[in-house]
Every structure is written in structure tokens, then in C-alpha cells.
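1. Here is my input; please provide its structure:
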Amino acid sequence: MHKRLYQQFNETLYSETLTNGLQVNILPKKDFHKTYATFSTNFGSIDRTFIPQGQREYVAQPAGIAHFLEHKMFDKKGYDAFDLFGEYGADSNAFTSFTKTSYLFSATQNIHENIDILLDFVQEPYFTEASVEKEKGIIGQEIQMYNDDPDWKLYMGILGNLYPHHPVHLDIAGTVNSIAQITADDLYAAYNTFYNPANMDLFVVGNVDPDKTLGWIKENQNKKNFEKFTEPQVKLPNQEADFDDIIKHQVVSMDINRPKSVVGLKGLDDVPVGRAGLAYRLKANLLLYLLFGESSEQYLKLYDQGVIDDTFSYDFDMERSFHYASFSGDTDQPEKFQEAIKAVLSHTEQILPQLGSQFQLAKKEMMGRLLQRMDSVEAIANSYEAQFDQATVFDQAAIYETMTLDDLLLLSHNFLDLKGFSTFQIQPSKGTQL
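-> Sure thing, here's the model as predicted:
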């Protein structure tokens, strides 16, 4: 078992890749009562077009297949995995993102049994046409709930503008029409392609003994046989190929009281891989914090002018095959809001050199946030980044320590290309304005 020692934080991460390809990470926290585990596969909502295991041709599955599969994994022949976790004193859940699906539990007792339950229910699929049909109604209600949420509409709207031909513009849950097409055979095809140990990782953090815990995991996995695995072949659009198709502006209406506006900036530059990719993301987040954080000069100026208010937020997302920034809020001056964001972005290379002292303070604040996350077993496990060379929250600290203002200047020059700029508005429907 490989040991990765983080002396600065007095933490040791134990890692091993099992003979079946499963990447196991164990972080003991002896002073904690709770143990938290995540079991994840490199399969998310954008992975719709792929070559199924054992075949040669691409298939295009309905939007929402990864999320639908996540829901159905808990439903077993004769029992429900949620109930089984409950019998052993554990809380369980799961989530699907654009690029990953994770199953998890937290518990203070019966850790061995709960690890077995986690591994077993994820590695033993059971789908029937009857249960699939029943699930469609449940997920359909969930989709409708999000469709009626104006903030979700705003978020998906800007993604649709930035990525009109990339599956990231589609809701993770799919649509009512797309999930109506899903069959049990579709679920098995996706499962057999992506839910192989060689495409998955297990992270356990809490009051556990690493040797014993690894022994439990090996014992569980040695009892199972897995099909020969070929790395999934997923077809995704090239970002540059759909650059000219960016939708620059859209306006829709909903039953809201105030206009909502979002500005999006699609990343058109090449993102590095491995730890360098993680560094890129952290630099981008720090850059946006300096420009638009609540203590920044730009934020305070726009706030005083009434262009933004407490609803304003910004975000940077970077995952496999896409990266973008977004800036959103409720505003009675949506055009002025959009132009103000654009003005800040276009003058970043003039603004940043004046922020030397703010940069040092921001780094300290980010380190403080990291230290807080290190006290949470959930945050530690959920911060694990398989796509960034298996980086952890502790690796992020080392990146912040060596980061310079020149690094942010270089990133702003490459990333803040206004050719990737787009806006999306939601206006109140007639009769709903105050």
C-alpha cells in the first residue's frame, strides 16, 4: 500500500490499485467518530455517445441515462439498498454530475458491513422493464420541478448558449421525453461499459485502520469476477469545432417578479491535464474572487450603482471536455449588468497588477477555507480528484502556496477571451411585474 504523507497537516493517505483495477484511497482520522465513503465511476451525463463493451459501433443513449442509472442502482431484487444501509446505522446517498456518478454512506458503526453493502449494491445491477417504467414517473416529476425553477432555467440557459452542440447543455436528469425512451437494456449497456472497477475509485475517510479496511475491501472484491475491461470510448464534440456556434444572446420570460441575467464566458484555451489542470482551476477561482468577490473594488462599485445586489454570484466550472465562467443575479438593469461584467473582464490585465496586497490576502483566505474543509470527512472525500492525478484537498494547499500574481495574469490572458462571451436573460411575463 502506497503512503502519501502530508507532513504540514499531519495526514497520511494510503492508496492501492487492486488487481481488478479499482483505485482505493484510505485516509484515517483517529479523532473522528464518523466514517464517510464514496464509490465513484468515471461516467456522467455527458457520456451519452459511446461504444458499449464488446461492440465496435457507437450508440447514442437518451439524455439522462447516467442519472437514471444512479436512481435504479438502489433498487434490488427483494430489497432496497437504502433500507439495508439503515439497518446497519448508516446514511446513504448518491449523485450524478456531468462527468461522474458517486455512491456514498456515512456511519459511526458497522463500517466493515457498510463498506460491503456499498461495494455489493453498486456491483450487482438489477433492472427490469417494470421497475424502469415506474422510475420514469418519479424522475419526470423531479425534472418538472427543476423546469419550473427560474434559477435553474438561467443556469441551463447559459450552458445552452455556450455549448449548443455539446451534451453539457442538456439537463443532467434529461427531459421527460428522453427518459421515456430509456429501457432496461440501455441501463445494462451503460452499466457494463462504465461500472467496471478499472473505471472506478473508492475513498474511505474516518476512524478506520487502513490495513484492516484494505483487507475488507480486497476480501469483498476477490469474491467477484469481472468482465475483461476496455477503456470506454466516448464521443464528445471538439470545443473549437462549435466555437462559431455560440449563441451570443437570448431572452425568455417566466412568472418572476424581477429580471434575471447571466453572463457566460466559454473557455477556448487548452486546459492542461493532471495536477496542472487542478492548478488551472484553482487559479481561475482565485482570479474571479479578486475581480468579483464581495470585498473587490469592482463588486463594491457595481453594488453602490445598483447594478448588482445580494443575489449576485459567480462560478467557474472545469470538467472533462469543457470549462467556463458565469456571473448571474437579479437586476432591474440587465443590459447594464452584462456590459459591466464585460468591462471588468476586458480590463483584467490592467486591474490585476494593482492587486498585489489583495492577492496575498486572498491566498490566505483560500488556505483558511481549505483548513476548514480538512476537518470534514465529507469535504475530504468529495474533494478527491481522480481526473487531476488523484489529487486531494491537501494537494490543493501546495498549489496555493506557490501561486503568484503573474500566474493569474497569464491565465487571464489565455482564458478571458471575449469571443467566448454570451448572455442570457429571463424577463417577467406580462402580468407578473411588480
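
2. all contacts plus neighbour counts: C-alpha atoms, from now on.
-> Will do.

3. how many neighbours does the nearest residue to residue 356 once chain neighbours are set aside have?
-> The spatial neighbour of residue 356 that comes closest, neighbours along the chain excluded (Cα to Cα, 6 or more residues apart in numbering), is residue 405 at 7.0 Å. Using other Cα atoms under 10 Å, residue 405 has 18 other residues around it.

4. I'd say residue 405 and residue 361 touch.
-> No. Applying Cα atoms under 8 Å as the test, residue 405 and residue 361 come out as separate, 11.8 Å apart.

5. mind listing what residue 246 touches?
-> Shown in contact with residue 246 (Cα atoms under 8 Å, 6 or more residues apart in numbering): 161, 162, 163, 164, 420, 422.

6. Compare these and tell me which has the most neighbours.
-> residue 162 (28 neighbours).

7. Wait, it touches residue 264, no?
-> Yes. Counting by Cα under 8 Å, residue 264 is a contact partner of residue 162 at 7.2 Å.

8. what residues are shared contacts of the two?
-> Contact criterion Cα under 8 Å, 6+ apart; residues shared by residue 162 and residue 264: 420, 422.

9. Validate this expectation: residue 16 resides in a strand.
-> Yes. Counting by DSSP: H, G, I helix; E, B strand; the rest coil, one finds residue 16 located in a strand.

10. For it, which residues are in contact?
-> If you count contacts by Cα under 8 Å, 6+ apart, then residue 16 has 1, 2, 23, 24, 25 around it.

11. Let's see which of the contacts of residue 246 end up in helices.
-> Of the contacts of residue 246, the ones assigned to helices by DSSP state H are 161, 162.

12. Please provide the structure for the following sequence as well, for comparison with the first:
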Amino acid sequence: MEIIKYTNMDETIYKEILPNGLTVRLLPKTDFYKTYALFSTNFGSIDQQFIPIGETDFVKMPGGIAHFLEHKMFENENGDVFDDFSHFGASANALTSFTKTAYLFSSTSHFKENLVTLLDFVQQPYFTNESVNKEKGIIGQEIQMYDDLPEWRVMFGLLENLYPNHPASVDIAGTVESIKDINAALLYNNYQTFYHPHNMQLFITGNFELEQTIEWIRQNQNQKNFNEFQEIKRKFPSEEETKVIPRGEIKLPISKPKVLVGIKGKKDHLNGEAALRQLIGIEFLLKLLFGETSSTYLKLYDEGLIDDSFNYEYTFEREIDYLSVGGDTKEPEQLINILKNLLLTIEDNPDINEKHFEIVKKRSIGEILQSFNSLEFIAHQFSDLQFENVTIFDIVPLMESIELKDIEKMAVQYIHKENMSEFRVLPKSK
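-> Okay, here's the model as predicted:
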């Protein structure tokens, strides 16, 4: 087992890559009362076009199939896996993002039983066309529910503009139409391609005994047979096929307009420390421009142009790189023009100064350090950060090393007018 010490954070990760390819990371924290385990695969909603295991040609899968597969994994020949976790006092869940699918549990007792349940149900799929067809109705209702949420529609409206003809512009759950094409054979096809241990990782943190736990995992995995791993070949639309659409809008029965302004990054395939530096740097930039300590935020709030829904976000994942800012407003055109102008005139912004930067940096470091008190935060960040060997325990040292001139340089490299878009959800006329 490899021992990785983060002396600045007083944390130690124990890492082992098993013979079948599964990467296991263990972070014992005996001062916690519970244990949290996350079993994830590098497979998300954007992975729709790939060469299936044993085949030679690319195929295109229906939108939402990764999310559909996540739903069906909890059903086996004996019934509902949630019942197994409940029997041993565990809380279980799962999630699908653009690039990941993860299965998890937290418990304060019966850790071995729950760990075995997690490993077994994820590695023993069971699908029938009958159960798949039944699930279509359930997921279809979920999709329709989100279609009625204006905050969801404005977000995916912006993504449709930033990533046209790209799977990132499609709801993670797919559409009511796309999931109609899903059957048991397609689910097995996706499972065999993406759920190989080589493409997965297990992260456990909390109150557990180290040597006993890794031995349980080894024994469990040694009892299972997996096909030889083949490199996964994915395919995505070219930059030419996904040129940014500058503007879009829809009308819904709402009382107050919602707007978002976004910028699509060039996605220069950064990795390792460089990728994490960019993630931190752009988030610093957004806090300087639009955070609660900025003069812009206070002015817009005092003038009633924004309210508590105002938000900014930076998403940097495999194949996905964009920022967004906006919220509810009584003056959508005015707010959009202000936000776009602020992004395009960084060099003239009075909030970009050393004093403000030090405030933002110190607050950000404090927030991260506080987040380390959450086992859930640690586990999910380890799953989400796919930047070679850098981890969340490298964030604070990198934050401390970044200077204002680095932020200004990133802004010049990142913000380009041709990669900017705006989307509004406006009230439907009565």
C-alpha cells in the first residue's frame, strides 16, 4: 500500500491499485463517529459516443443512459438494494454528473456488511427489459419535473448555447424521447465498457480500521472475475461543431425573469497542478468580480437588480469548461449588459486590487479548511478532482501560492467575447 502524507494538512492517504485495476484510497479519521464510502466510475452523461468493449466502431447511445444505468443498478434479483443498506443501518445514495457516476453510503455501524453490499451490487448488474420499461415512466416524470423548474431551464439553456451539438447541452437525465430507446442490452453494453475496475475508484474515509478494511476489499475483489481491460475510446464533437451561440431565451409562467451570462473556456487539456491552479484561479476571479465583498455585488443588490438568487459558478471537468453568473432580476437586459461589461473590462475594475484579493484569498482558504470537517466533502472532492495526482489536500498550498498577477493573466487568457453567451427565461404573457 502506498502511503501519501500531506504534512501541511496533517492528513495521510493510503492508496492501493488492486490486481484487477481498481484504485482504492483510504483516509482513516478515527475522531469521526461515522464512515463514508464512495464507489465511482469515470462515466457520465457526456459519454454517449464510444467504442463498446469487443467492438471496433463508434456507437452513439441515447441521451441520459448513464443516469438511467445508475437508477437500475439498485435493483437486483432479490429486490431493492436500498433495503439491504437499511437493514444494516446505512444511508445510501447515488449520483450522475457530466463525467462521473458514483454510489455511496454512510454508516455508524456494520461497516463491513455495508462495504460488501456496496462492492457487490455495483459489480453485479441485473437488468430486464420489463424492469427497464417500468423505470422509463419514473425517470420520465423526473425529467418533466425539472423541465418545469425555471432555474434548471436557464442553466441548460445557457449550456445549449455554450455547447451546441454537444452532449453537455442535454439534461443529465436525458429527454423523455431519448430514454424511450434504452433497453436492457444497451445498459449491459454501457456497463461492460465503463464499469470495469480499471475505470473505477473506491474512496473511504471516517472511522474504520485500516488493515482490516483493505483486506476485506482485497478478498471481495479476488473472488470476482473481470474481462481484460481495454482502453476506452470516447468521441466528442469538434470545436467547429460546437461554436458558441451568443443569445437565447424561452418564456415560462414565472413572475420574475431569470438570466445567466456564461463563457466557454478553450479547454487546453490542462492536467495535474496546472489544472487545479486554473480551477482555483477562475473561482478567485469570480469572487473578486461578483462575490459579497465586491462593490459590484453591493451596488447591484442595493439597486434591486439582483436578489439572493444571484450566483456565480465555474465548472471544470473532463471535456467541460465554463463559467456562469446571474440570477433573478426585474431588469434582465440591464443586468446582462452590466455582467458582460464587467467580464470584458477586468483591467479597469476597481475590485481587482491587492487588498481585496487578500480578503478573498483568506476567506476562501478558511472556507476550504472548514469544509474538511465534512467526510462527504472530502470523498466527493477526491472523486471529482481528476487532475493526475493532485488532490483536495493540495488546494490550500496552491491557494496560498497564487498571486493577483496570476489571476489577471488567467482572465486575459480565459475571457473572450466570441466565447460569451447569454440566456434568459422571461415571463410568459397572460
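
13. TM-score of the superposed pair?
-> Scored by TM-score structural alignment, normalised by the length of the second structure, the superposition of the two chains gives a TM-score of 0.97; 429 aligned residues with a Cα RMSD of 1.3 Å.

14. before we move on, back to that, identify the contacts common to residue 405 and residue 361 of the first structure.
-> Common neighbours of residue 405 of the first structure and residue 361 (Cα under 8 Å, 6+ apart) do not exist.

15. between the contacts of residue 246 of the first structure, which is nearest residue 314 of the first structure?
-> residue 422 (14.4 Å; Cα to Cα).

16. Now the closest one: closest residue in space, sequence neighbours ignored.
-> In space, residue 422 of the first structure comes closest to residue 248 once its chain neighbours are excluded; the distance is 4.4 Å by Cα to Cα, 6+ apart.

17. Quick one: map that neighbour onto the second structure.
-> Taking TM-score structural alignment, the alignment pairs residue 248 of the first structure with residue 246 from the second structure.

18. Quick check: that match touching residue 163?
-> No. Using Cα under 8 Å, residue 246 of the second structure makes no contact with residue 163, being 11.1 Å away.

19. circling back to that earlier point, neighbours of the match of residue 248 of the first structure, how many?
-> 18.

20. need the contact list for it.
-> For residue 246 of the second structure, the contact set (Cα under 8 Å, 6+ apart) comprises 161, 418, 419, 420, 421, 422.

21. Out of these, which are shared with the first structure?
-> Contacts conserved in the first structure for the contacts of residue 246 of the second structure, using both residues aligned by TM-score structural alignment, their matches' Cα atoms under 8 Å: 161, 420, 421, 422.

22. Kindly indicate which of those residues lies nearest residue 225 of the second structure.
-> Distance to residue 225 of the second structure, by Cα to Cα, is smallest for residue 161 among those, at 44.3 Å.

23. Next one: residue 396 of the second structure from residue 277 of the second structure, what distance?
-> 11 Å (Cα to Cα, to the nearest Å).

24. and if you look at residue 93 of the second structure?
-> 31 Å.

25. show me the residues around residue 218 of the first structure that make contact.
-> Residue 218 of the first structure neighbours (Cα under 8 Å, 6+ apart): residue 18.

26. And it, how close does it get to residue 21 of the first structure?
-> Taken as Cα to Cα, the span from residue 218 of the first structure to residue 21 of the first structure is 12 Å.

27. returning to what we had before: pick out whichever of residue 396 and residue 277 of the second structure has more residues nearby.
-> residue 277 (22 against 18).

28. Now the residue most central in space within the first structure: closest residue in space that isn't a chain neighbour?
-> In the first structure, the C-alpha closest to the average C-alpha coordinate belongs to residue 97, at a distance of 5.0 Å (Cα atoms, centre = their mean). Of all residues not flanking residue 97 of the first structure in the chain, residue 44 sits nearest, at 5.6 Å (Cα to Cα, 6+ apart).

29. Wait, that neighbour touches residue 66, no?
-> Yes. Between residue 44 of the first structure and residue 66 there is a contact under Cα under 8 Å: 5.6 Å.

30. Contacts only, for residue 171 of the second structure.
-> Residues in contact with residue 171 of the second structure (Cα under 8 Å, 6+ apart) are 64, 156.

31. aligned partner of it in the first structure?
-> Using TM-score structural alignment, residue 171 of the second structure sits opposite residue 171 in the first structure.

32. which SSE is residue 112 of the second structure in?
-> helix 111-122 (DSSP states H and E).

33. now the helices: where do they sit in the second structure?
-> For the second structure, the helices defined by DSSP H occupy 65-72, 81-87, 111-122, 129-147, 150-162, 184-194, 210-222, 272-290, 295-302, 332-344, 354-371, 375-384, 395-401, 404-414.

34. distance between the last one and the chain's centre?
-> Shown here is helix 404-414 of the second structure, whose average C-alpha point lies 24 Å from the average C-alpha point of the whole chain (Cα atoms, centre = their mean, to the nearest Å).

35. once aligned to the first structure, how far is that helix on average?
-> Superposing on the first structure and averaging over aligned pairs (mean Cα distance after the TM-score superposition for the first structure), helix 404-414 of the second structure comes out at 0.7 Å.

36. Can you mark which positions in that helix are buried?
-> Buried residues in helix 404-414 of the second structure, counted by 16 or more other Cα atoms under 10 Å: 404, 407, 408, 410, 411, 414.

37. Also the fourth one?
-> Residues of helix 129-147 of the second structure classed as buried: 132, 133, 135, 136, 139, 140, 143 (neighbour count, 16+ other Cα under 10 Å).

38. Kindly report the same for the fifth one.
-> Judged by neighbour count using 16+ other Cα under 10 Å, the buried positions of helix 150-162 of the second structure are 150, 151, 153, 154, 155, 156, 157, 158, 159, 160, 161, 162.

39. so which of those residues comes closest to residue 310 of the second structure?
-> Distance to residue 310 of the second structure across the buried residues of helix 150-162 of the second structure (Cα to Cα) is lowest for residue 151, with 11.2 Å.

40. measure the counterpart of residue 32 of the second structure in the first structure to residue 43 of the first structure for me?
-> Counting by TM-score structural alignment, residue 32 of the second structure corresponds to residue 32 in the first structure. The spacing between residue 32 of the first structure and residue 43 of the first structure, counted by Cα to Cα, is 31 Å.

41. When those two are compared, which one has more neighbours?
-> Using other Cα under 10 Å as the criterion, residue 32 of the first structure and residue 43 rank with residue 43 on top: 26 against 15.

42. what's near enough to touch the more buried one?
-> 66, 99, 100, 101, 194.

43. Neighbour-wise, give me the winner out of the residues you listed.
-> Highest count within the contacts of residue 43 of the first structure by other Cα under 10 Å belongs to residue 66, 30 neighbours.
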